[in-house]
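Asker: got a predicted structure plus its sequence, pasted below:
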Amino acid sequence: MVKQLQQRYTYNGRQYTLPGLKKFVDFSSAGNMFGSLVVTTKTGIPVKIVFVRNRHKKSECLYLLSTDTSLNNAEIVRIYGNRWSIECFFKASKSFLKLGSEFQSRTLLLGYKTAERLYALERIEGKQEAVDRLDDVLYHKIPYISDYI
């Protein structure tokens, strides 16, 4: 996801910010939730920016950036959706397991990282039952393991 900073992208020979580029995207049809533009960065790299419109507030938009300009909009949104759920899992697991910057137990860290990788793989493969089982283990059993290490 790209933040609305003052980063400028080149489109049709001119420099634009993300809100400026949004004006070129056609959201006219009723069910059209996203559109895209292929632009170049200041370093000359071609990127595809997908604009995802907020259903409830049409003026708001998320910006998803991909360096693979051949992917269609739905595929980019799907990939970001998978990645976002993994990021949320990582943050929640870190919070539940109390893994701050001063974490010392290598055994617990190794177990956590293993569970994290399993979760990511199962999530990517779409195996919801396995994801639910991992959630149960991570949120209900692993926090108590740290009491014994």
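Answerer: Received the coordinates, thanks. Residues are numbered from 1 along each chain as shown.
Asker: CA only for contacts and neighbour counts going forward, please
Answerer: OK.
Asker: how about the secondary structure of residue 104?
Answerer: Three-state assignment for residue 104 (DSSP: H, G, I helix; E, B strand; the rest coil): coil.
Asker: burial of it, as a residue count?
Answerer: The number of residues packed around residue 104, counting by other C-alpha atoms under 10 Å, is 10.
Asker: against residue 91, how distant is it?
Answerer: Separation of residue 104 from residue 91 (C-alpha to C-alpha, to the nearest Å): 18 Å.
Asker: could you do residue 71 as well?
Answerer: Computed as C-alpha to C-alpha, the residue 71 to residue 91 distance reads 28 Å.
Asker: repeat for residue 117
Answerer: Distance, residue 117 to residue 91, using C-alpha to C-alpha: 14 Å.
Asker: this is the comparison structure:
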Amino acid sequence: MVAIHLINYVAHFADSRRTQALIIDDSLFKREFSKRTELLSRVFDHDHGCYYKGFRALTLGWSDGNTFMPLNFALMSSSHAKNRISTSRVCDGRTLAARRRAQAQRKMNEVALDLVDDAIQAGTKAKFVLFDSWFTSPKMFAALLKRGLFGVGMLKRSEKVYFRYRKRQMNVKSLYQILRRSKWPAHDNYLYSPIVYFEVNGTSMPVKLVFVTNRANANQYLVLGTTKTNLRPEEIVQLYGRRWQIEGFFKVGKQYLQFDQTQVQNYDGLCGHMAMVMFGYDILALSQREAIDDRTLGDLFYDFGRPLPDIAVAQALQWLMQQLSGLGAQFAGAEQIIDGIFDQFMQTLPSNLAGLLGNAS
């Protein structure tokens, strides 16, 4: 509710044509040295390829391309009982505490859709949902379309996910090879952008793909997809680029807002801790949006940071006297008055400094 009020406040001063989007991602909430934390489980870290003790902090955020604000979260345990190290305490099924604990043991894709539903019901006007390859699937695209939303995600280069292109069944890798052998020219900002059709529950769903060169490795490529097929490829790439803002939230949360640095063992206490982290980041995001400090412009930052050369005192005084003399020459009678002031000023100076000024003049 706090984030929705801040979003409405920010959107009131933004251009109405600016596209609003929701962003879904999760981050590891480590509790390596815990044993009795409620619903503690072994969760898989995709970055390091191994299991850690803790939770997955599933987060939903909002972005207008400039400001990112976290909206809601779900502190996910494991959906497999064998991976859960600690059990949950018994709660009345009608309470929020019981619903939270049941939600933590469900599949993450289903909970992500629940977070999106809550955000839309609360008043969010976003029409796009951004997510990485872990959440990208034909079922996710279809589920968002049923809600009147358009998904934008990165597709896995998997041989197990098939679609139809020109009435032929193929996957991402085979389609890329066909496009490379074809006469389609590659563009500067992207390679190719075909429209393919996924079959979901007997219904054909068009998805526009964009093949982009991986800057980290020129021999590899990335594949973006969206159900908003009338978007230009450049717009799809630019829109998906906003997803990185949620990574910035995770970094700031872990380095400065004590994201996973708490000794609370109760699951409700952990959820309260996460809520306070998001409140703190929302306040920082609003302060940044309202800041009016001068922004740096490229190399000007380094030019302004360079130390100015020191000017000798005698040179500075000489320059000042020359400027005042020039002003006195422009007005009748003022030159004699300024000369008298200079004479009195020279008499009050130390002898060594008066000698330097006399030699310089």
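Answerer: Right, received. Where do you want to start? Keep in mind that what you see is a predicted model, and the values were worked out from it rather than measured.
Asker: quick check, residue 112 of structure 2 in contact with residue 57.
Answerer: No. Taking contacts as C-alpha atoms under 8 Å, residue 112 of structure 2 lies outside contact range of residue 57: 11.1 Å.
Asker: now do the helices in structure 1.
Answerer: For structure 1, the helices defined by DSSP state H occupy 18-22, 73-96, 106-125, 128-136, 142-145.
Asker: distance to residue 37 of structure 1 and mean neighbour count added to the ones you listed, as TSV?
Answerer: Formatted as TSV, the helices of structure 1 follow (distance: least, C-alpha to C-alpha, whole Å; neighbours: other C-alpha atoms under 10 Å):
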stretch	distance to residue 37 of structure 1	mean neighbour count
helix 18-22	8	17
helix 73-96	10	14
helix 106-125	27	15
helix 128-136	34	14
helix 142-145	45	14
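Asker: dump those helices to CSV, plus distance to residue 10 of structure 1.
Answerer: What follows is the helices of structure 1, written out as CSV (distance: least, C-alpha to C-alpha, whole Å):
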stretch, distance to residue 10 of structure 1
helix 18-22, 9
helix 73-96, 20
helix 106-125, 34
helix 128-136, 41
helix 142-145, 49
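Asker: show me the one of those that comes nearest residue 12 of structure 1.
Answerer: Taking C-alpha to C-alpha, helix 18-22 is the member of the helices of structure 1 nearest to residue 12 of structure 1, at 10.6 Å.
Asker: that closest one vs structure 2, average offset?
Answerer: Average distance, helix 18-22 of structure 1 versus aligned residues of structure 2 after superposition (mean C-alpha distance after the TM-score superposition for structure 1): 1.3 Å.
Asker: which residues touch that helix?
Answerer: 4, 7-9, 11, 51, 63 (C-alpha atoms under 8 Å, 6 or more residues apart in numbering).
Asker: same thing but 7 Å
Answerer: Residues outside helix 18-22 of structure 1 that contact it (C-alpha atoms under 7 Å, 6 or more residues apart in numbering): residue 4.
Asker: so where is it in structure 2?
Answerer: Mapped onto structure 2 using TM-score structural alignment, helix 18-22 of structure 1 spans residues 172-176.
Asker: if we can go back for a sec, quick one: which of the helices of structure 1 is nearest residue 32 of structure 1?
Answerer: That would be, of these and by C-alpha to C-alpha, helix 73-96, which comes in at 11.5 Å.
Asker: so the closest one versus helix 106-125, what angle?
Answerer: 160 degrees (axes from the mean of the first three to the mean of the last three C-alpha atoms, to 10 degrees).
Asker: now the one helix or strand residue 114 of structure 2 maps to: how far from the chain's centre is it?
Answerer: Following DSSP states H and E, one finds residue 114 of structure 2 within helix 108-122. Here helix 108-122 of structure 2 is found 20 Å from its chain centre; the criterion is C-alpha atoms, centre = their mean, to the nearest Å.
Asker: which elements pack onto that helix?
Answerer: Helices and strands touching helix 108-122 of structure 2, by 3 or more C-alpha pairs under 7 Å, 6 or more residues apart in numbering; DSSP states H and E: there are none.
Asker: what stretch of structure 1 does the lengthiest strand in structure 2 fall on?
Answerer: Across structure 2, the longest stretch assigned as strand under DSSP state E is strand 50-63. The alignment of strand 50-63 of structure 2 onto structure 1 (TM-score structural alignment) finds no residues at all.
Asker: stretch 222-234 of structure 2 too?
Answerer: The aligned range for stretch 222-234 of structure 2 is 62-74, by TM-score structural alignment.
Asker: mind checking how far the matching stretch is from the chain centre?
Answerer: Its chain's C-alpha centre and that of stretch 62-74 of structure 1 lie 12 Å apart, by C-alpha atoms, centre = their mean.
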